[in-house]
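Asks: sequence? don't have it. structure:
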């Protein structure tokens, strides 16, 4: 059952500063009302100057002193109103600064506690949108939306109240265009949904055609079929243009009528026409029409502003939903001090380990094996069999849904993170370097390392000479003056692992991104570094792991075979079939990790 009492995403995000926003909105609205007092004063002075006392109920004094008092009250109200608006804006901006500060800290603290595997399922753009772009969108909401809405509502309320107070009959006629605006606006919002669906369909077709066109350029050029490729793309572009025209035609017409209804000239025309009739009937004097001519057209701009603000609220709602989603990301539960365990030795055991992203995505089922100290264990199998997931479980990127993994007899879930990664290092296929110097990237897990220790690690990873060739050597910044190839980035990752000097090492396709020259350098670096360590190696190329102490064959999320290279060949099972097909893994459906 849906909980209808659940507050909306914007209400949830703005809860800590709700009181400040209410105050800022009221101050802005009241201040705007006071700034409009001079308009009433102008109409009153005009009546006094013309000797017509029709508006003297506004300020019942003698004409000689009334003008001075009217001017004084108008100026005082103007400055008080501007001060209230200023205080309201300041209150909103201070509340916004507090909220943005809290959200940025909260999202960073949340991400520090989520499983490392969470990041492998998301692009940096997705995380950046929630942490930066969406919070900037919420800044516009908190710092500007509510005070702007308060000012607009203040203008509308005080104007309508003032006009009704002067003459309710004339006020109703002067305000007559505004209901028409809402009727045309509702008509625009209730347009046929078919053109909208057609536009979405054609836009999807254009996206697909664009991808096909761009990715297929080498083929169409090689086979001389550019005319057909261009024709398909051009047809998709034309279809989008036609669908857009069908969608926006009625919408633009209705919106144009709505805006025409509350154009200042329209409202002024209604006021003058109605005023002429009222004067002719003797119900009002010409000077009594002046306040309506001054105030009624002034309602148009704030009403349009209010409409625009409410329309833009949709994007803020989406931003709030994404920020809340980020703040509610499941985390690895902290380990109570009383439950923390310390590894004794470096033996790794998998006990009936299973893992599933959800009930429909079982990735690993009942895996049990042991990584003996100072041995090499290799994992092979088709793509999607769960090889990388198994390695990520050892690194505690995720926690098993069933079973457990122990290091030196201690459950990984009971080992403090910094202690865990002093025992287990890794070099993965997908290398993540931060926007910092090469030195800082190598020393990421050991910030207190000396320059000599960093350089020694780089030498061991066969990357020292390449770093010295950079414009500023070890001080060169990744992404600025340090442009590195995939293989060179992998060697930076190896140097990072060397510096930590862990007794257990996980290698997941560590040479996959390297060219032939870099692969040789990487293999040499890894061979030297692996000496005397416990290794878990994932590889598609069987000839690179044939000398492993144990080989695990995964298929359909299960370990179907295990043993040495010779033992597995003698069994003539799945491993032997893979070896007979050239020593390479058979590619099947890619392992999909849902976001």
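Replies: Nice, I can see it. What you are looking at is a predicted structure, and each value in this text was computed from that prediction instead of being measured.
Asks: CA atoms for contacts and neighbours, from now on please.
Replies: OK.
Asks: could you pull out the strands for the chain?
Replies: For the chain, strands defined by DSSP state E occupy the ranges 348-356, 362-371, 376-380, 402-407, 410-411, 424-428, 504-508, 534-538, 550-555, 558-563.
Asks: mind putting the ones you listed in TSV, distance to residue 277 and mean neighbour count included?
Replies: TSV is the format used below for these (distance: least, Cα to Cα, whole Å; neighbours: other Cα atoms under 10 Å):
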stretch	distance to residue 277	mean neighbour count
strand 348-356	78	20
strand 362-371	80	18
strand 376-380	92	25
strand 402-407	84	20
strand 410-411	90	19
strand 424-428	84	23
strand 504-508	87	23
strand 534-538	90	25
strand 550-555	89	23
strand 558-563	90	18
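Asks: one more structure, for comparison:
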């Protein structure tokens, strides 16, 4: 086999690693984020808003009915003082009825709001899955899995309190004390004033201390995001940094992010502690009891109010502190949910990769051509410049070059991990952007350096591209990939679920991914140096499996080792382009 070698000096530039944390937003940015979060939240809640309104109406009726037990309680006290036994029985019946009705309506309201929450979780997760399914494959390499997991799991559940509890509890926390206070003033205006004597001062202090709560919460979310990102980065690379004794340097970014968060949090919270303690003490139960019982007793002694009236209004006064704290918790939930809504919208609005409709004929002799392809990452770093190449049917082409020269970018563009900024890639003369995804992935298969197996059975992992094949065909692919013996050694064989109590080595996972590619039997194959991460014992078996896999196919190899290009038909070398210093 003749070895043809040519050098393409038009390969792009390397991505620069950003070694410093991004500048965190200032107060104005935090305020803007808070406003954007609330707008995103309103849009996100749109599908379930009518159901939420229904739950709030039921909560409103329940809250108004909450006055009934207090009205009945006053009547009951008067009847007991007068010794009207028969009337007491009737009043007790009304008291029980009113309480059960109020409680029943509140239960139904919560049931409706929980149904709204279930519906919203379903709607959001379907939107996320639909968005991810249409996203360019390059998006997943630029975004860590934690971001997707947080959106699918954490952020959708963050809205649980907001939908399942907040609408009902907030209405109850506002309407119930308002209705009770109206009744307290109806009983006696002086008892009504005693019920809320300390509340205006409490609200004034709280309003002063919480005036920038929305802005600060948005900033807090950003600082926590920086801490989380650097912690994940440090944890994922811990084996490397320990091996090379650079733990101190490696966790410096995490320490810096954590320190920034701590400085921000202490600066924000420290002045609020005394104000919060003072305001909370004003509505503490002993203070409320002291005000109402102390001053109320004087009114009873003066004969202007009765003991049942004082007891009823004192109980009303005791309800108010709890409802105030409930409102505060709900407000905090709205602020947190705004940040979650922004993240959810970001994942839901990934710019989809446009799909063509052309169907390629199932033919093995299709040439692949790169026509003056240029590509830059979102950061502006250009990795390919006017790259042209032809992959003849049935040949093996190796892409070589230093890190950052665009080898992986050029190869994976053939599988539409990303589309070129300029130029085109054709298969059989057809621009791959005109192909349907089904046609493209029947034609192009790939085995990447880092194999990824789904948490499914080994059988389903191998037949992922062709789910209808028989077990005989699955075993044939496993034999070709030199993994059949390892699978038979497992207790459940092909039924073994990856990641469910069974640990597979990197070499075994790689050979399962090769079996998957064997079964797909696509005429064009991309190999991203499948043996790089394998141990020496597995490397020979993986290489033997690859030799079977590439037979008769048009192969594009991303080569990192000299031995990877032995016997190839064509070598294309990509260089890192020097950055221009022109003004």
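Replies: Arrived safely. Bear in mind that the values here come from a model prediction, so they are computed numbers and not experimental data.
Asks: Include distance to residue 148 of structure 1 when you put the strands of structure 1 into TSV, please.
Replies: Compiled in TSV, the strands of structure 1 are given as follows (distance: least, Cα to Cα, whole Å):
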stretch	distance to residue 148 of structure 1
strand 348-356	49
strand 362-371	51
strand 376-380	61
strand 402-407	54
strand 410-411	56
strand 424-428	51
strand 504-508	54
strand 534-538	58
strand 550-555	61
strand 558-563	60
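Asks: which stretch among those strands comes nearest residue 311 of structure 1?
Replies: Ranking the strands of structure 1 by their distance to residue 311 of structure 1 (criterion: Cα to Cα) puts strand 348-356 first, at 41.2 Å.
Asks: Just tell me the aligned range of the closest one in structure 2.
Replies: Equivalent residues of strand 348-356 of structure 1 are located at 368-376 in structure 2, counting by TM-score structural alignment.
Asks: That stretch vs structure 1, average offset?
Replies: Comparison of stretch 368-376 of structure 2 with structure 1 after fitting gives an average deviation of 1.6 Å (mean Cα distance after the TM-score superposition for structure 1).
Asks: which ones are touching the residue nearest the centre of structure 2?
Replies: Structure 2 has residue 151 as the residue nearest its centroid, 1.4 Å off, counting by Cα atoms, centre = their mean. With contacts defined as Cα atoms under 8 Å, 6 or more residues apart in numbering, the neighbours of residue 151 of structure 2 are 340, 343-344, 347.
Asks: try 7 Å
Replies: 343-344 (Cα atoms under 7 Å, 6 or more residues apart in numbering).
Asks: now do the one 3 residues further on
Replies: Shown here is residue 154 of structure 2, which makes no contacts under the criterion Cα under 7 Å, 6+ apart.
Asks: What's it aligned with over in structure 1?
Replies: In structure 1, the residue matched to residue 154 of structure 2 (TM-score structural alignment) is residue 133.
Asks: what do you get for residue 206 of structure 2?
Replies: With the correspondence set by TM-score structural alignment, residue 206 of structure 2 lines up against residue 185 in structure 1.
Asks: thought that match was touching residue 258?
Replies: Yes: using Cα atoms under 7 Å as the test, residue 185 of structure 1 is close enough to residue 258 to be in contact (5.9 Å).
Asks: Give me the more crowded residue out of the two.
Replies: With neighbours defined as other Cα atoms under 10 Å, residue 185 of structure 1 and residue 258 compare such that residue 258 has more, 23 against 19.
Asks: nearest spatial neighbour of that one, skipping sequence neighbours?
Replies: On the basis of Cα to Cα, 6 or more residues apart in numbering, the spatially nearest residue to residue 258 of structure 1 that is not a chain neighbour turns out to be residue 181, at 4.5 Å.
Asks: What is the burial count for the one you found?
Replies: Applying other Cα under 10 Å, we find 23 other residues in the vicinity of residue 181 of structure 1.
Asks: show me what contacts it?
Replies: Remark: with contacts taken as Cα under 7 Å, 6+ apart, residue 181 of structure 1 is in contact with 258-259, 261-262.
Asks: roughly how far apart are the match of residue 154 of structure 2 and residue 120 of structure 1?
Replies: Here the criterion is Cα to Cα, to the nearest Å. By it, residue 133 of structure 1 lies 21 Å from residue 120 of structure 1.
Asks: Report all helices and strands that the top helix by length along structure 1 contacts.
Replies: Of all the segments of type helix in structure 1, defined by DSSP state H, the longest one is helix 63-111. Under the contact definition 3 or more Cα pairs under 7 Å, 6 or more residues apart in numbering; DSSP states H and E, helix 63-111 of structure 1 sits against helix 18-35, helix 37-49, helix 134-140, helix 300-327.
Asks: so how far is it off the chain centroid?
Replies: 31 Å (Cα atoms, centre = their mean, to the nearest Å).
Asks: Near residue 528 of structure 1, how many other residues are there?
Replies: Neighbour number of residue 528 of structure 1 under other Cα under 10 Å is 12.
Asks: residues in contact with the aligned partner of it in structure 2?
Replies: Matched by TM-score structural alignment, residue 528 of structure 1 corresponds to residue 548 in structure 2. Each residue near residue 548 of structure 2 by Cα under 7 Å, 6+ apart is listed here: residue 480.
Asks: Equivalent analysis for residue 38 of structure 1, please.
Replies: Taking Cα under 7 Å, 6+ apart as the test, what residue 38 of structure 1 contacts is residue 74.
Asks: which position in structure 2 aligns with it?
Replies: That one, residue 38 of structure 1, aligns with residue 69 by TM-score structural alignment.
Asks: on that earlier part again, I'd like to know which of the strands of structure 1 is closest to residue 44 of structure 1.
Replies: Closest approach to residue 44 of structure 1 among the strands of structure 1 is made by strand 348-356 (76.8 Å; Cα to Cα).
Asks: now the closest one and strand 534-538, what's the angle there?
Replies: Relative orientation of strand 348-356 of structure 1 and strand 534-538, computed by axes from the mean of the first three to the mean of the last three Cα atoms, to 10 degrees: 30 degrees.
Asks: quick one: contacts of strand 348-356 of structure 1?
Replies: Here strand 348-356 of structure 1 has contacts from 362-372, 400-408, using Cα under 7 Å, 6+ apart.
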